[in-house]
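Peer 1: please find the sequence and the predicted model below.
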Amino acid sequence: MRRAPDGDAVHGDPGGDRRIYDGVPDVTPIRDSKQPRGPVLVFPANSWSVFVRTLKNDA
């Protein structure tokens, strides 16, 4: 999964797209693009970076 600027959709999940937002200090908010008023997951930015790096290393 890649980090998309300004809430662009991140594709590749057969269950739907996720939107990952840049520009929010110290956190990485993610939501389901098909439910714009639905819940948002918020990760500390450093934890998100470790998560993505781990996925890349395991691929």
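Peer 2: Cool, the structure landed. What you are looking at is a predicted structure, and each value in this text was computed from that prediction instead of being measured. Residues are numbered from 1 along each chain as shown.
Peer 1: please count neighbours and contacts with C-alpha atoms only from this point.
Peer 2: OK.
Peer 1: show me where the protein has strands.
Peer 2: 9-10, 18-20, 27-32, 40-44 (DSSP state E).
Peer 1: let's bring in a second model and compare:
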Amino acid sequence: MDPQPCCGGGPARLGASFGARTPVELIAAFTDALTDPAPAASTPSDPYEPLRQSAWQPPGHRG
């Protein structure tokens, strides 16, 4: 994907094309990234936090 300048010197336009055999999950991930970008890298992220908030324990955990 290469940004192309828009007519009149406006913001760059992006283009992407997908073939007929492109998995729908890949297209969905692409469009999701455009409409809802990831938080800044400086934002701490813990993928297990929602599980901990629900008092989830891993299988076999003795606690």
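Peer 2: Received the coordinates, thanks. The structure displayed is predicted, hence computed values, not measured ones.
Peer 1: now the TM-score, please.
Peer 2: Once superposed, chain against chain, the TM-score is 0.27 (TM-score structural alignment, normalised by the length of the first structure); 26 aligned residues with a Cα RMSD of 3.5 Å.
Peer 1: now the end-to-end length of stretch 34-49 of the second structure.
Peer 2: 25 Å (Cα to Cα, to the nearest Å).
Peer 1: follow-up on the earlier one: save the strands of the first structure as JSON lines, and put in distance to Arg53 of the first structure too.
Peer 2: As requested, the strands of the first structure are exported to JSON lines (distance: least, Cα to Cα, whole Å):
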{"stretch": "strand 9-10", "distance to Arg53 of the first structure": "17"}
{"stretch": "strand 18-20", "distance to Arg53 of the first structure": "16"}
{"stretch": "strand 27-32", "distance to Arg53 of the first structure": "15"}
{"stretch": "strand 40-44", "distance to Arg53 of the first structure": "14"}
